[in-house]
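[1] sequence first, predicted coordinates after that:
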Amino acid sequence: MAKRVVKNVEASIRARLLNLSRMTGENYNAVLLRFFQERFLTRLGMSKYKEYFVLKGGLLLSIQRITIFRPTVDIDMLGAGISNDPEHLSTAIKEIARIELDDGVYFNTDTITLSVIKEDAEYEGLRFTLVVRLGKIKSRIQIDIGFGDAVPLSYTKKALPPMLPGLFTSEILLYPLESVISEKYQAIVYLGSATSRMKDYYDILFLAENHAFILKKLKMAIEATFTRRETDIGSRFFIYRSDYISEKEKMWKVFLNKIGIERRVDFSQVIKMIKEFLEPVIEADKKEENLIWDSKVWSWRDIVIPV
């Protein structure tokens, strides 16, 4: 039987995305944004730049298939082995975006804008935005590229899980989850009471609930990040104080409402769970480094080797 040819790809894709939105209950605009992000990353994986950009952030969790994650508006990447020269990076983004695929998506490279970002961190990055179209639908994607992170663990490579069955996706480099945790924890400690980044607490807890970790690897990542960013890990204990927890409780509730998460956990419980997850890692000695994290019992335990 001959393969059916879709004459209007844009209309077909729009209809399938609308159906996906109805089936999942997810906002249609959010579905569209995720789709556009997926299609840009697919083009990245097909390009000559695929070894120079490593996916971080919320989309990383989607690719790892870790249940439902908070929505994210940007594609967050690490520049690895590539110059941070704005003109060079602009050229790379344009070449990636111009790759043609039969997915109905068109990235308008004439609309690229560039700005320097330095949000609650001491390491600068670059932010690119560009207009993307699917037929008459017009949107915009944001790509944040950072540099200078200390990553002692290897990157992995994995194909994107396609939102729509049958669409081609490609492999891209993925940031180690251990380093995701270490950087978020460092940001919490570094910013202290000034932080408004409730997403860091949410993300650490989310990862601890949905992924297994080897203590040694997580410890390596934490030590590397705190050393690279010149942050004293011994200053972390303010996080556990009752006055700090009370101060952030309202901010935490506002954050949960903003991202539309139905689950409600008090901030005091979040801190307690993060403490039980990370304190054994920070304080571990050599003989404890092979412990693995078991989220079901919320504890580090010995690796069981079958006899």
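    Here it is on my side, so go on.
[2] please count neighbours and contacts with C-alpha atoms only from this point.
    Noted.
[3] can you tell me the SS state at residue 81?
    When classified by DSSP: H, G, I helix; E, B strand; the rest coil, residue 81 comes out as coil.
[4] can you tell me, leaving aside adjacent residues, what's nearest to it?
    In space, and not counting its chain neighbours, residue 81 is closest to residue 52: 5.8 Å by CA to CA, 6 or more residues apart in numbering.
[5] buried set for the strand or helix carrying residue 251?
    Counting by DSSP states H and E, the element that carries residue 251 is helix 242-259. Neighbour-count burial for helix 242-259, with 16 or more other CA atoms under 10 Å as criterion, is recorded at 245, 248, 252, 255, 256.
[6] second structure for comparison follows:
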Amino acid sequence: MNDKFRNFTNNQQMIAHIRKLAKDNKTSTQVILEEFTLDDFVRRIAKSKYKNNLILKGGFLLSSLIGINNRTTEDIDTDIKGKDLTSSEATKMVDEICNIIPSKNDPIEIKRVGNVQKIHEGAEYVGYRVHLLGTLYKKSKANIKIDISTGDIITPKEIKYEYNSLIDNSPIKIYAYNNETIIAQKLETVFSRSIVNTRMKDYYDIYMLNKLRKQTDYKKLKLDLSLTRTALENTANSRNSFNEIFEKVNKENYSWQITLDYIKSSKAMRDKWENYIHQKAYARKINFQDTLNAIEELMLELFVN
């Protein structure tokens, strides 16, 4: 490993590097510090005995796919396989991973803060959330979270993903969701939640994923459309929302098209989007109609192929 930490001997030098990265990526130093801590925790997962049990998904994976200049997060989302998910098991796993030192000069200390919390977001998954505190050179601090859940369907299965470290650009191999499952779950959420959806990041993520998949030089986001359709069917079946997407309501339209028209006409959804982009600078040049166009384009491709 090309250990970037070897180039730094104190907090000031590392913070200077973090400030440069923040400037280059048009974000704040605190966001980069959080990303460093998340990065370091993923490195620890990859070196742990749980490396085959934890499957990366969610915002951190998306940041890796589309770039932190386009998407930031303060948590790591994972699915677990091959182990029973209990509060005590989640605590044990996270504590053991925190105690791993990924390289001898690693200046980041990561510790669990408080007890694990049970999470249950709708009927989609059940899991646990663990709050962590990262300390860089015993001075600079970053609060992050890791969610460990179970129950979601991956079509056909998880992949071995090569994540490039933000710290030193070295490859970290870890299991992760494939692109088709990522897209399928985002689309299912859009249609099953319709105008009660408060997760505007789903719309943003679909817009960015759809945009980047069409760039011939962007190989991270190639999509198998047939597999994406299958993943959407599997996800909808597992979440009891199949008819909300695939039901033929008349000769010309599926249920998803009726829902999309409903979303298009919703002032409440446009207001939610405006609030979202006010908070997320990287999304400010995108209007809500752009995201709806991306969703429609992608769905039409899935229903043709």
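    Received, thanks. Since the structure is predicted, the reported quantities are computational estimates derived from the model, not experimental observations.
[7] list the TM-score for the superposed pair.
    The TM-score (TM-score structural alignment, normalised by the length of the second structure) is 0.83; 279 aligned residues with a CA RMSD of 2.3 Å.
[8] before we move on, back to that, what's the burial count for the residue nearest to residue 81 of the first structure?
    Residues lying near residue 52 of the first structure (other CA atoms under 10 Å) number 16.
[9] same deal with residue 127 of the second structure?
    Per other CA under 10 Å, the neighbour tally for residue 127 of the second structure reads 22.
[10] residue in the first structure paired with it?
    Alignment note (TM-score structural alignment): residue 127 of the second structure maps to residue 125 of the first structure.
[11] which residues touch that match?
    116, 117, 118, 144, 145, 146, 147 (CA atoms under 8 Å, 6 or more residues apart in numbering).
[12] now residue 200 of the second structure
    By CA under 8 Å, 6+ apart, the neighbours of residue 200 of the second structure are 272, 273, 276.
[13] contact partners for the last one?
    Read that as residue 276 of the second structure. Residue 276 of the second structure makes contacts with 200, 201, as judged by CA under 8 Å, 6+ apart.
[14] go again with 7 Å.
    Counting by CA atoms under 7 Å, 6 or more residues apart in numbering, residue 276 of the second structure makes contact with residue 200.
[15] gap between it and residue 287 of the second structure?
    According to CA to CA, to the nearest Å, residue 276 of the second structure stands 11 Å off from residue 287 of the second structure.
[16] what's the answer for residue 12 of the second structure, then?
    40 Å.
[17] same deal with residue 299 of the second structure?
    Here residue 299 of the second structure is placed at a distance of 19 Å from residue 287 of the second structure (CA to CA).
[18] and the two? Which one has more around it.
    Neighbour count, other CA under 10 Å: between residue 299 of the second structure and residue 287, residue 299 has more, with 18 against 14.
[19] how about the more buried one, what's its match in the first structure?
    Aligned by TM-score structural alignment, residue 299 of the second structure pairs with residue 278 of the first structure.
[20] which of the helices or strands spans its match?
    Judged by DSSP H and E, residue 278 of the first structure forms part of helix 267-283.
[21] can you check which part of the second structure the helix or strand just after that helix sits on?
    Once helix 267-283 of the first structure ends, the next helix or strand along the chain (criterion: DSSP H and E) is strand 292-294. For strand 292-294 of the first structure, there is no aligned range in the second structure, judged by TM-score structural alignment.
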